[in-house]
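# Okay, here's the prediction I keep looking at, along with the sequence it came from:
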Amino acid sequence: MRHSIKLYILTAVICILALAVVQFFLVYNTYQLLDSRFNYVERGRIGESYNLAVANDKLFPGGQPLIDSIIVPQYAYLENLYKTNHHHFDTAAQHLVNRIILELVRHENTDSMLKAIKAKNGIKDSLLYALCIHRLDIKFADNQFVNVYNRFKKYPLIPGSRQQDMGLYICGNLHQLRENNAASSLVASSPLPYSYSLSFSFYADPYNRITQVLYQMKYTILQGILTLLAVIILISITLYKWIRQKHLSDMKSDFINNITHEFNTPITAIIIANKNLRNEKTLDNKQSITTLSDIISRQAERLKLLVERVINIAASEKLELNTVPADLNELIAEILNVYSLNNANTTVNFSFHPSSTAALIDMDTFHFTTLLQNLLDNAVKYNDQAAKKISITTQLQKDQLELIVQDNGIGMSPYALLHIFEKFYRHQPRLSKPTKGLGLGLYYVKQCVDAHSWKIRVNSEPGNGSTFIITIPFKI
């Protein structure tokens, strides 16, 4: 059975992990899809304002004069290299691009431009942005454009070209450049010879883009989490009920074994006594006949009580009461007197501390007597002390009366405290002598307490004895 439970738990964990992985990929793929389609509502106005800001310029205000100052003096030199030596032309062109990038980075004013755009359009969002060059072509005297830089190519002398295919960074803090976060993409060119064509883009995205995308996915994420939790809860409930059923099955098996032993003991004694009665020597001895007859009578009475207890407790879920007014203190004193006589040969010290006021309670005296006897039996049975001490106290607490039964026995573990009132459960600690029982004593105590609408609680620690406290409503 243990292997079955372990196999079930392992299978359940694997299934939960598999479901978690499936849910993760579902959420991840949904995120990727929504992220690729994400549209920032302010991007259009940012793009329009940016286009106006660079309408007669390139990249940023003041960008065109800066680029012209670098390229224009190099037209003749580059044209000659292009016509005579393409390899040298490629090298010179890469150096030219590097120089342009360095100067643009040094003199860029995109941050102030973006602040002006946000102020003009009343945009409060924190933005990430980037400015990139995608392509640069130079036109010589023949009016044919010659490519100097293309973002889709790798250039050994242009470091930025090795990083990504979105272009050369001029400035910004946005590093994930996509088509859907490009606010503006422009191509600036001239039909005149000895000019150039520049392709560039300005990117803008909200700082909390990921949060916004995840917010759009809230129902997908919630559905995935709820599904996973539902599976975990269902598996946990199933496992709990399975273990509980196993626990109940074990207790029933233990109950059957115990009751078999309990029944066999008086039956065996009756059979042996009856066999001895048939012995001729015994028939001649009246004292022996009386002794054997007493044994048969006691064991038959014990057998009768066992049968009645099993029938009354195991078959009934709720006790039927016949309540009468009775003084609790007097009833306890009577029960202790009888119990002390029956246990005269044991080393048990009983002490009773009654309340100063008469405690007249409506109760079923028969069931209460059995309740207290069960508590006393357990206090004696689960006790390894040389001098067993049991204290019974009744005390008034405002509008209620407390019945306290305390012993110096072996105590109970926290696990045992959770189950002691369950039907067929038997606490099985390490004792010097094995204990007998049906696992019904404390179950009966709880049934009796509930039937009277009383309350019971237990304080116990291993090695420090146990204290049962029954709270009874009481008005003076």
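Yep, that arrived. Values in this document were obtained by computation on a predicted structure and should not be read as measured data.
# Could you use CA atoms for every contact and neighbour count after this?
OK.
# how about the strands in the protein?
Here the chain has its strands, by DSSP state E, at 127-139, 145-150, 168-172, 182-188, 195-206, 324-327, 348-353, 360-363, 388-397, 400-407, 455-460, 466-473.
# nearest to Ile233, of these?
Ranking the strands of the chain by proximity to Ile233 (Cα to Cα) places strand 455-460 first, at 30.5 Å.
# okay, now the one to match up with it:
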Amino acid sequence: MKDRIYKAVVLVSFLILLLVQFRLTYNSYVLRDRDYSLKEKTLINDEYGRSIPEDKVYKGGGKIIDSILIKNMPALKNAYLSNRHEFIKLSQSVSNSLLKKLQKESTMDSVFQSIVKRNGLDSNLQYLLTFQQIDINFDTKIGDITIFNNHTPTGFKADQKTPFGIIIDGTLTHPTVQNRITNLSVSGNLVYNYRITFNLFVDQPGRTLKVAYQMLPTFLLVALCILIIVGINYYTYISWMRQKKETDIKSDFLNSIKHEFNTPITTILLASKSLHENEVLSDRNRVNTLVNIVERQARRLHSHINQMLGVSEMNNHINLEETDLNYIVLTLVNDYKIKIQAPDRLTFDPYDSEILVMLDPFVFTTMLQNIIDNAFKHNQSDVKITMIFITKSKDGYTLHIKDNGKGIEADVKEKIFDKFFRGVKDNTVSGLGLGLYYVKQCLDIHGWKISIRTTPEQGTEFLVHIPVNQININ
């Protein structure tokens, strides 16, 4: 439960941080995009205003607007006052005629190119001129009447429309607030008043990529920051999991020590107390029995202490000798069989020739004995069977120790060689969690490898791989 809460807190914190970083970066991008070529925008805006000082939209645009509106104003007024439906139809017709004539007779290309050339601007600059709204005024009491805006139905195709009005001239394909140079509303006086609104957009091709390129250092720093934070969180989590695992293992180890040490110590204390009784001292047989009990339990304590000390001192006391693998395994198996009660079996099938290996006989014997101990200790079968045999491969020889026990679960398999790890939590099964750790240490100092084949409820097979360069075959 705590693990899930920790993961959830870390994930939520990271997502919040990621969102904040993204928001800050996006805001920086928007500001940079808005201010991109700010000087050029201001210059073009001023030059455009000077190019049409007494005109509208472009040179000659005012005459076109006046000529169409002046002849239609009386009809628009009459229709507005008498028939609103007719007024809407007439407004659409007048607007379409006006916009089409503005498109057809546009001089904006020459106006814009003149501004670019005169001021030494980038020749790749593109522009877009859009017509946004027309308002007319028949009477100050009535106020302004809109006869065209972005929502007015027109006969223009979709590629001639933008959110900023109908396209009059230009090749810029993506007009935005960021690349808008000017948004003008100018008035005119005929028999009646009117006001028109239009926009000029100017931008360079690939402006978005250029702004992004300018923001590249910021993007890289943000990415680096995120990676560092992810790394720190990951390292913290891994360290926390490792510490938790070590704590759990140490807790299991202390519980095991408590059990493994308390039993012989308690037995020794009880036996010692009995030896102080006169009737026990007078009975030679009972004294011998109690002495034997004390001796056995003392040896048990001594064995546990030596096992713990042996793990830490192993690397300092390694004595390699050329030894026949068949002989040393056979000797151990024959000695071990004395402890096995029928019908349990321990068998060894020697290789058909002598295999001389550089090894430490004591360390190797202890290592193999630990594997065999586990094979019988954790085997719950009615008849416990452990088989040992040797096979040859192109890389060397493999020593197999195979039992018919309950097998090892997948989640435990990767941990069984860890120090103090015990797959069985039952204190009725003795052990300190050092046996297989000792095995792994023994193999490491010999330069050997170990692997496991196991199937739950079908047994386990330990495979000790001895490389060919350490073997001399006779």
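Received, thanks. A quick note: this is a predicted structure, and the numbers were derived from the prediction, not measured.
# what's the TM-score here?
TM-score of the superposed chains, computed with TM-score structural alignment, normalised by the length of structure 2, equals 0.74; 446 aligned residues with a Cα RMSD of 5.0 Å.
# Need the strands of structure 1 in a markdown table (columns: mean neighbour count and distance to Leu7 of structure 1).
Shown next, in a markdown table, are those (neighbours: other Cα atoms under 10 Å; distance: least, Cα to Cα, whole Å):
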| stretch | mean neighbour count | distance to Leu7 of structure 1 |
| --- | --- | --- |
| strand 127-139 | 21 | 52 |
| strand 145-150 | 18 | 60 |
| strand 168-172 | 20 | 56 |
| strand 182-188 | 18 | 54 |
| strand 195-206 | 22 | 50 |
| strand 324-327 | 14 | 56 |
| strand 348-353 | 15 | 49 |
| strand 360-363 | 17 | 51 |
| strand 388-397 | 19 | 46 |
| strand 400-407 | 21 | 43 |
| strand 455-460 | 15 | 36 |
| strand 466-473 | 20 | 38 |
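# could you dump the ones you listed to TSV with distance to Lys436 of structure 1?
Formatted as TSV, these follow (distance: least, Cα to Cα, whole Å):
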stretch	distance to Lys436 of structure 1
strand 127-139	78
strand 145-150	93
strand 168-172	83
strand 182-188	84
strand 195-206	76
strand 324-327	32
strand 348-353	18
strand 360-363	29
strand 388-397	18
strand 400-407	19
strand 455-460	21
strand 466-473	19
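# out of these, nearest to Asp294 of structure 1?
From those, taking Cα to Cα, the stretch that ends up closest is strand 348-353, at 25.8 Å.
# so which of the strands of structure 1 comes closest to Ala18 of structure 1?
Once the strands of structure 1 are compared by Cα to Cα, strand 195-206 is nearest, at 34.9 Å.
# So which other helices or strands are in contact with that closest one?
helix 43-53, strand 127-139, strand 182-188 (3 or more Cα pairs under 8 Å, 6 or more residues apart in numbering; DSSP states H and E).
# For that strand, give me the average deviation versus structure 2.
After superposition onto structure 2, the mean distance of strand 195-206 of structure 1 to its aligned counterpart is 5.9 Å, using mean Cα distance after the TM-score superposition for structure 1.
# now swap in stretch 262-275 of structure 1 and tell me
Counting by mean Cα distance after the TM-score superposition for structure 1, stretch 262-275 of structure 1 comes out at 2.9 Å.
# Which among the strands of structure 1 is found nearest to Ser293 of structure 1?
Ser293 of structure 1 lies closest to strand 348-353 among the strands of structure 1, at 29.3 Å (Cα to Cα).
# Which part of structure 2 matches that closest one?
Per TM-score structural alignment, the counterpart of strand 348-353 of structure 1 in structure 2 is residues 344-349.
# contacting residues around the matching stretch?
329-330, 333, 337, 340, 383-390 (Cα atoms under 8 Å, 6 or more residues apart in numbering).
# Let's have the helices and strands packed on strand 195-206 of structure 1 in TSV, adding distance to Cys15 of structure 1.
Formatted as TSV, these follow (distance: least, Cα to Cα, whole Å):
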stretch	distance to Cys15 of structure 1
helix 43-53	44
strand 127-139	42
strand 182-188	43
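# Thr227 of structure 1: which of the ones you listed is closest?
strand 127-139 (35.9 Å).
# who does the closest one touch, helix- and strand-wise?
By 3+ Cα pairs under 8 Å, 6+ apart, strand 127-139 of structure 1 packs against strand 145-150, strand 168-172, strand 195-206.
# Could you provide these in CSV, with additional columns for distance to His87 of structure 1?
What follows is those, written out as CSV (distance: least, Cα to Cα, whole Å):
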stretch, distance to His87 of structure 1
strand 145-150, 12
strand 168-172, 22
strand 195-206, 21
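# Which one, of those, ends up nearest to Ile16 of structure 1?
Nearest to Ile16 of structure 1, of all these, is strand 195-206, at 36.2 Å by Cα to Cα.
# quick one, the closest one and helix 43-53 angle?
Using axes from the mean of the first three to the mean of the last three Cα atoms, to 10 degrees, the direction of strand 195-206 of structure 1 lies 150 degrees away from that of helix 43-53.
# my read: Gln133 of structure 2 touches Tyr194, true?
No. Contact criterion Cα atoms under 8 Å: Gln133 of structure 2 and Tyr194 do not qualify, at 10.6 Å.
# show me the contacts for the spatially closest residue to Leu131 of structure 1 that is not a sequence neighbour.
Closest residue to Leu131 of structure 1 apart from its sequence neighbours, by Cα to Cα, 6 or more residues apart in numbering: Phe202 at 4.7 Å. The contact partners of Phe202 of structure 1, taken as Cα under 8 Å, 6+ apart, are 47, 50, 129-132, 182-185.
# from those residues, which is closest to Thr220 of structure 1?
Checking the contacts of Phe202 of structure 1 against Thr220 of structure 1 by Cα to Cα gives Ala182 as the nearest, at 27.7 Å.
# what about Leu224 of structure 2, distance to Leu11 of structure 2?
For Leu224 of structure 2, the distance to Leu11 of structure 2 equals 18 Å [Cα to Cα, to the nearest Å].
# what lines up against Gly431 of structure 2 once you look at structure 1?
Match for Gly431 of structure 2 (TM-score structural alignment): Gly437.
# of all the helices and strands packed on strand 195-206 of structure 1, which lies closest to Leu401 of structure 1?
Proximity to Leu401 of structure 1 (Cα to Cα) singles out strand 127-139 among those, at 71.8 Å.
# residues making contact with the closest one?
59, 145-151, 166-175, 193-207.
# Recalculate using a threshold of 7 Å.
145-151, 166-174, 193-207 (Cα atoms under 7 Å, 6 or more residues apart in numbering).
# Also stretch 67-82 of structure 2?
Residues contacting stretch 67-82 of structure 2 (Cα under 7 Å, 6+ apart): 86-87, 90, 98, 138, 190.
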